[in-house]
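Novice: the sequence and its predicted three-dimensional model are supplied below.
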Amino acid sequence: MYRFFYARGVTRMGFPWRFVTRLVRARDPLRRGRLPLVLLIGTCLVAVTAAMSGAATTPPGLRFAQVGHWVANPSLGMIFHVNGAARTVDAQAAITGMESESQVVQGDTSGYVVGRSRIIEFGKSNLSVEQTLTPPTGERPVAIEAKGGPYLVYREAGSVVRLGDTPATIPAGRLLGQPVTTPDGTLWLHRTDSNVLCHLAPKADRVSCPATAPRGHPGALTVVDKQAVFVDTETDTMSPVADDGLGRPTRIGVDLPPTAQVADADVSGRVAILDPAARRIHLVDATGLGTDRAAAAPVSVSLPDGTYSAPTASRSSVVLLDLRHNTVLTYDGAGRQQQVTAMPPETGEPRLTRGEDERVYVEGAEGRHVLVVDHDGGIGVVPVTGSTPPTPSPTLVAPPTEPSRGPEQPPTASRQPPGEPDRATAPTEQRPPAAGSRTGAPNQPTPARKPLPASPPGMPPGLKATANGANLVVTWSAAAANGATVSGYQVAWTPTSGSGGGSATRPGSARSMTITGLTRGTAYRITVSAQNSAGRGTPATAQATVPPPPRSVTVSRGRATTYQDLCDAPDCAFMRVVMTGFRPNTNYSIKPHSDEWPNYNPGATLRTDAKGNLTFQDFPFDDVGQHVWVTVDGLESNHFLWRAG
């Protein structure tokens, strides 16, 4: 490889000024010979630390599971956040344009009100509408909250809409069975017409189908521990699903009908399978799945007379919904009944949802009540109509959209029109109405009731994270105490991709914090949760990006040099170039210029370091009185006046 070197000067014999052109061998930037490259590594922070005592490093890949559940009440035009641990409503917001039968699903930083013709995204930290998406079809989807999601599975159309940080609409094949997710956020799908088993990994843009069940065999997917499993109701077996196909089958030990319905996850190593015609539930052993060990005998439980929906699993309970009698039943992994609770009457069919907090939430069809099934099978009723009429304004206003019926078409977004209100009613704590109270009788005395025990605080409202140079300033408002003084706030931050992050505890009186030591150009997810004597409450979540440093390139005089007979010291010296704020580990073409000879040297291509910086000395020059400068990636440096050496 060769480089032309141009210089202006006078020959030793006294000839007039002229150009002298030489063909010289180009120099490897890492092996400069007489023109070495000097790299100056700028000082920078490597470890992410907090600005106050009590800060801790967050393990790589740490992500906080979403707690609680959002529910829509279309008749009120309201959405409510149900704190599953406290069994209370700790936030609410009004939304204009909410469709009937809407459901709400949440991701790390946003929630989504899902209707048949529009999906309204709102920020969880400020409860303001961010955009409206158009779903691929008018079908009512299966909504799943999981790492990498949330997901909307349109089973008839065969499309998956992934919301959150990497939104996409992904074809998955028509006629899908009930989807499930493994703890790593992988969505598993069963194409019921072909028995092909597929999965969609977090951030993947297409499904992969590693296994096929025997053609014509009915069955369903479930999850045992961290493993996707196919339950074959034809052969009465369970087989783990791996990247190279179905694993070794394990006999279930009970004859299942083709209509059997399978729970989405195991409970204490047993998978719940409902025989709807026989009104029996079978708890089959899955602890030896994929091994030579024979499964333990199944536990079969006769159910009361009724019509049951597919079973759902909480952390340690099987949850059943009797649609005929509108009751919720829970059983432990050994088949012992834990609780039976009636669903308050509403028009329509209730809906069961397994939250990321491993609780099951049973929503009334009108969104006026939620039954919370806790980890131990206990059931609590949470009214979500509010104890007082909702404030009519301000409201979250969803921009109108037109439905799109194309199952292969990605969701399209429209932003909030300027001038429309974008703030929700302030988050308020909701309490169930006192026993015996009636709407419309404000003067009627209510019986005294025992004070409620303290519960974890509500979600801190108004969370904001704002970039200030290389730092993030986090602010929030006071969380609802829920019967015990808020003793502190836990603030945590982690990059949306990659490792790093940290956490810190602030006192209960704190309303802000500055996070320092962050990486420029990186997006961070920030969570703030309140703590009291009853525990830690639902975290508020926000996202912000630390802006990259401004790019700059500076030229000055470097060390003196002599380059053959073209450039002689002391007037001859290298140009010293300092570049900061560029893309890390990237090759850039640097081109030198001067007043009289703008193209005197073809330049060099060099690589920035891991911080996007580069310092080097090159491009010998000796023409006193001229200005020199460099250009790189469209940026021009200062013009440096060359003086005698």
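Specialist: On my side now, so go ahead. Numbering: from 1, shown residues only.
Novice: every contact and neighbour count from this point should use C-alpha atoms.
Specialist: OK.
Novice: check contacts around the closest residue to residue 523 other than its chain neighbours.
Specialist: For residue 523, ignoring the flanking residues on the chain, the nearest one in space by C-alpha to C-alpha, 6 or more residues apart in numbering is residue 545 at 3.9 Å. Contacts for residue 545 were tallied using C-alpha atoms under 8 Å, 6 or more residues apart in numbering; they are 467, 521, 522, 523, 524.
Novice: same question, residue 88
Specialist: Each residue near residue 88 by C-alpha under 8 Å, 6+ apart is listed here: 82, 382, 429, 430, 431.
Novice: quick one: which of those is most hemmed in?
Specialist: Highest neighbour count within the contacts of residue 88: residue 82, with 29 neighbours (other C-alpha atoms under 10 Å).
Novice: so that residue, which state does it fall into?
Specialist: strand (DSSP: H, G, I helix; E, B strand; the rest coil).
Novice: contacting residues for it?
Specialist: Neighbour list for residue 82: 68, 69, 70, 71, 88, 89, 90, 91, 382 [criterion: C-alpha under 8 Å, 6+ apart].
Novice: just residue 245 next, same as before
Specialist: Taking C-alpha under 8 Å, 6+ apart, one finds 210, 211, 212 in contact with residue 245.
Novice: so who does the last one touch?
Specialist: Yep, that's residue 212 we're talking about. 195, 196, 197, 245, 246.
Novice: separation between the fourth one and residue 214?
Specialist: Residue 245 sits 11 Å away from residue 214, going by C-alpha to C-alpha, to the nearest Å.
Novice: just the second one next, same as before
Specialist: When distances are taken as C-alpha to C-alpha, residue 196 and residue 214 turn out to be 9 Å apart.
Novice: more crowded one of those two?
Specialist: Set residue 196 next to residue 214 and count neighbours by other C-alpha under 10 Å: residue 196 wins out with 18 against 13.
Novice: all strands for the stretch 401-550 of the chain, in order.
Specialist: Assigned by DSSP state E, counting those that start in this stretch, the strands in the stretch 401-550 of the chain fall at 413-415, 464-468, 471-475, 488-495, 502-507, 512-515, 523-532, 535-536, 540-545.
Novice: which stretch among those strands comes nearest residue 296?
Specialist: strand 535-536 (38.5 Å; C-alpha to C-alpha).
Novice: can you tell me which helices and strands that closest one packs against?
Specialist: Where contact means 3 or more C-alpha pairs under 8 Å, 6 or more residues apart in numbering; DSSP states H and E, strand 535-536 is not packed against any helix or strand.
Novice: correct me, but residue 30 touches residue 37?
Specialist: Yes: using C-alpha atoms under 8 Å, residue 30 is in contact with residue 37, at 6.8 Å.
Novice: neighbour count: those two, which is higher?
Specialist: Between residue 30 and residue 37, counting by other C-alpha under 10 Å, residue 37 is the more crowded of the two (18 against 10).
Novice: second one coming, line it up with the first:
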Amino acid sequence: MIKLGISRRLHPRSWRHLRSWPGRASWRGLRSWRDRGPLRRGRLPLVLLVAVGLAGVTAAATGAVAPTPGLRFAQGGHWIANPSLDLVFHVNGSAQRVDVQAPVPGIEPGSQVVQGDTSGYVVGRSRIVEFGKSTLSVERTLTPPTGERPFAVEVAGGPYLVYREAGQVVRLGDPPATIPAGGVLGDPVTTPDGTLWLHRADSGVLCRLAPGADRISCPAAAPAGHTGALTVVGGRPVFVDTAADTLSLVADHGLGRPTPVGMDLPATARVAPVDVSGRVAILDPGARRMQLIDAAGLDTNRQRGKPVTVTLPDGSYSAPSATGSSVVLLDLQRNTVLTYNSAGEQQRATPIPPEAGEPTLRRGEDKRVYVDGAEGRHVLVVDHSGTVGLVPVVGNEGRKGSPTPVGPSSAVPDPEPGPRSASPRSRPPSESDPGGPGGPRQAAPPAPPVPASPPGMPRNARATAQGADLRLTWGAATANGAAVSGYQVTWAPAAGGTSRSATRPASARSMTITGLTRGVAYRITVAARNSAGRGSPATVRATVPPPPRTVTVSRGSDTTYEDLCDAPDCAFMRVVMRGFSPNTNYSIKPHSDEWPNYNPGTTLRTDAKGNLSFEDFPFDDVGQHVWVTVGGVESNHYLWRAG
């Protein structure tokens, strides 16, 4: 009987002999074998595979489909550094109070703090210190590319540090990256999809950096010699041309149709990074005025409203910023925050507590504007509606239970206030007064109750793998005036995908998350709730490790091939693969004791879970061991027996 390629009768033959050996099968027989049901190219005996010239070895390559974008929480609140205390503080923007602090030794004066999903970064001129937002401990120190103070941007895919003079962008995260931008840059802006938009001030080229990209692309350019700046209108990038006094959408093919703004814009104009109800705030610092330009629907032919002019007091102003419905200006001369609505009507004029140095104005990812004191001792929070609250920043030993309320005023404070008459409280007590020497002492009126606000951020959130699950633990959140009613846990693949959530009771401090995909990184948030709403979430990332890769060989179904492989000895090998990469091609190579390379093998694809089961490689040499190798993994050695 003629055996398969591993037969003892063929053992003396070399590969050269095997290639030339005609066998006992005709081409018609080969075709009939090939077409027999499930038996395909990988199941032919060695000599037949050689005869028809089939090669079954290919490189393993992933075929996973990119996940669809999933829900991503915008980073809530704002972090500020206090160098004198060597502490960083998280300001809960909705509650307008400090809810978390973390020690960061050696904070440089003038440092700013930016946050990503799981980490915060204290950015100084000579170093960048990363700390965990859940562990509240320092994790590593980075060296910035230059000693310049960067423009900090918090957005999905970031945070970013834009070194405008050096023309470089640093994307913080894991791993961090420094990306050259090709020249001196203007103020950057971001669109809701997380794209960072840059204006090369020297050449007028307009560039973008997509989330996760390591290279900048430049789809458009302003006319040669034209000055201007970028802004975002309706979620789309717009170039404000201060030479031509026009607005143009920035598209993939270049600048869109220019739309006149209806007024003369100076080259020194400062432009808000985002519109307010379709109007863009443009500050003319020399003329001490601010224009609100109708910029909605730039790609339509609708009739545009006239610019709204806001006359400003003499002073020195920062570039305007914007919340959901308010324009925010910083009057550096009077140390005052000014807010206006889209019609140009002033909403607030709020004094800033004195500190050495100039305050800074930052727009958070939660669309609030935060005004940081130069020494890190306070933050003013400008809410979406234009209201302003003052949050003192102190350590635990001097921390107060609520923010200092700042009442609204209708105009900028008078720079030269006149004399004021003494109020009844300022007069010294007399004998006829109830509180005088001859009158009864009156108890001070009780302080008004502090209204409840959403809870603080849960502390020390951690996620650890337990088999195919993740175990999430966290500490209690600060109640902030109303008892915590529960915790909301949300998780989704970090690269994008469907999110899921669950609610745990107020007493819970842990949760096991099941139904996860092994080898996938997940972004997990836990946020406390009370009667005032949902607090700032703590965010962690964790990955369920893939299961160990295993390959098992056993005897499969009986088979026969004419008189080359006969029952009861002849059968397929049954191969079971577990824990491999999903949707990936793998080369499977069979071996035996006497003929380690008797068959070139086949290439098959794993399923969505990384598993594969199949029958292949007919064999009939009783008493030999057979096994397969796949992607560097060797299966068990199976002793072949008669069926």
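Specialist: Right, received. Where do you want to start? No experiment lies behind these values; they were computed from the predicted model shown.
Novice: and the residue nearest to residue 523 of the first structure, how far is that from residue 526 of the first structure?
Specialist: According to C-alpha to C-alpha, residue 545 of the first structure stands 11 Å off from residue 526 of the first structure.
Novice: in contact with the equivalent of residue 189 of the second structure over in the first structure, which residues?
Specialist: In the first structure, the residue matched to residue 189 of the second structure (TM-score structural alignment) is residue 180. By C-alpha under 8 Å, 6+ apart, the residues touching residue 180 of the first structure are 187, 188, 189, 221, 222, 223, 264.
Novice: aligned partner of the third one in the second structure?
Specialist: The pairwise alignment with the second structure assigns residue 189 of the first structure to residue 198, based on TM-score structural alignment.
Novice: buried ones in the helix or strand hosting that match?
Specialist: Taking DSSP states H and E as the definition, residue 198 of the second structure sits inside strand 196-199. For strand 196-199 of the second structure, burial by neighbour count (16 or more other C-alpha atoms under 10 Å) applies to 196, 197, 198, 199.
Novice: ok, now stretch 221-230 of the second structure?
Specialist: Buried residues in stretch 221-230 of the second structure, counted by 16+ other C-alpha under 10 Å: 221, 222, 226, 227, 228, 229, 230.
Novice: residue in the second structure paired with residue 114 of the first structure?
Specialist: In the second structure, residue 114 of the first structure lines up with residue 123, judged by TM-score structural alignment.
Novice: in the second structure, which residues correspond to stretch 463-475 of the first structure?
Specialist: Taking TM-score structural alignment, stretch 463-475 of the first structure hits residues 461-473 over in the second structure.
Novice: do the same with stretch 622-635 of the first structure
Specialist: Going by TM-score structural alignment: stretch 622-635 of the first structure matches residues 620-633.
Novice: got a list of contacts for the matching stretch?
Specialist: 3-4, 6-7, 60, 549-551, 553, 565-566, 569-571, 586-594, 634-642.
Novice: next one: stretch 185-196 of the first structure
Specialist: Contacts for stretch 185-196 of the first structure (C-alpha under 8 Å, 6+ apart): 146-149, 172-182, 197-202, 209, 211-218, 220-221, 228.
Novice: what's the counterpart of residue 366 of the first structure in the second structure?
Specialist: Per TM-score structural alignment, residue 366 of the first structure is aligned with residue 375.
Novice: and the residue opposite residue 605 of the second structure in the first structure once aligned, how far from residue 73 of the first structure?
Specialist: Correspondence of residue 605 of the second structure to the first structure, assessed by TM-score structural alignment: residue 607. Residue 607 of the first structure sits 57 Å away from residue 73 of the first structure, going by C-alpha to C-alpha.
Novice: and these two? Which one has more around it.
Specialist: Neighbour count, other C-alpha under 10 Å: between residue 607 of the first structure and residue 73, residue 73 has more, with 26 against 16.
Novice: so what's the alignment partner in the second structure of the more buried one up against?
Specialist: In the second structure, residue 73 of the first structure lines up with residue 82, judged by TM-score structural alignment. Contacts for residue 82 of the second structure (C-alpha under 8 Å, 6+ apart) come out as 88, 89, 107, 375, 376, 377, 393.
Novice: circling back to that earlier point, closest to residue 563 of the first structure out of the contacts of residue 180 of the first structure?
Specialist: Nearest member of those to residue 563 of the first structure, counting by C-alpha to C-alpha, is residue 187, at 64.2 Å.
Novice: tell me the counterpart of residue 329 of the first structure in the second structure.
Specialist: In the second structure, the residue matched to residue 329 of the first structure (TM-score structural alignment) is residue 338.
Novice: could you verify that that match is part of a strand?
Specialist: Yes: Residue 338 of the second structure: assigned to a strand according to three-state DSSP.
Novice: got the contact list for it?
Specialist: Counting by C-alpha under 8 Å, 6+ apart, the residues that residue 338 of the second structure touches are 328, 329, 330, 331, 346, 347, 348, 349, 350, 412.
Novice: narrow those residues to those in strands?
Specialist: 328, 329, 330, 331, 346, 347, 348, 349, 350 (DSSP state E).
Novice: now, which of these sits nearest residue 364 of the second structure?
Specialist: Nearest to residue 364 of the second structure, judged by C-alpha to C-alpha, of those is residue 328 at 13.0 Å.
Novice: now the residue mapped onto that closest one from the first structure: closest residue in space that isn't a chain neighbour?
Specialist: Matched by TM-score structural alignment, residue 328 of the second structure corresponds to residue 319 in the first structure. Sequence neighbours aside, residue 330 is the residue nearest to residue 319 of the first structure in space, at 4.7 Å (criterion: C-alpha to C-alpha, 6+ apart).
Novice: what sits against that neighbour?
Specialist: 317, 318, 319, 320, 337, 338, 339, 340, 377, 378.
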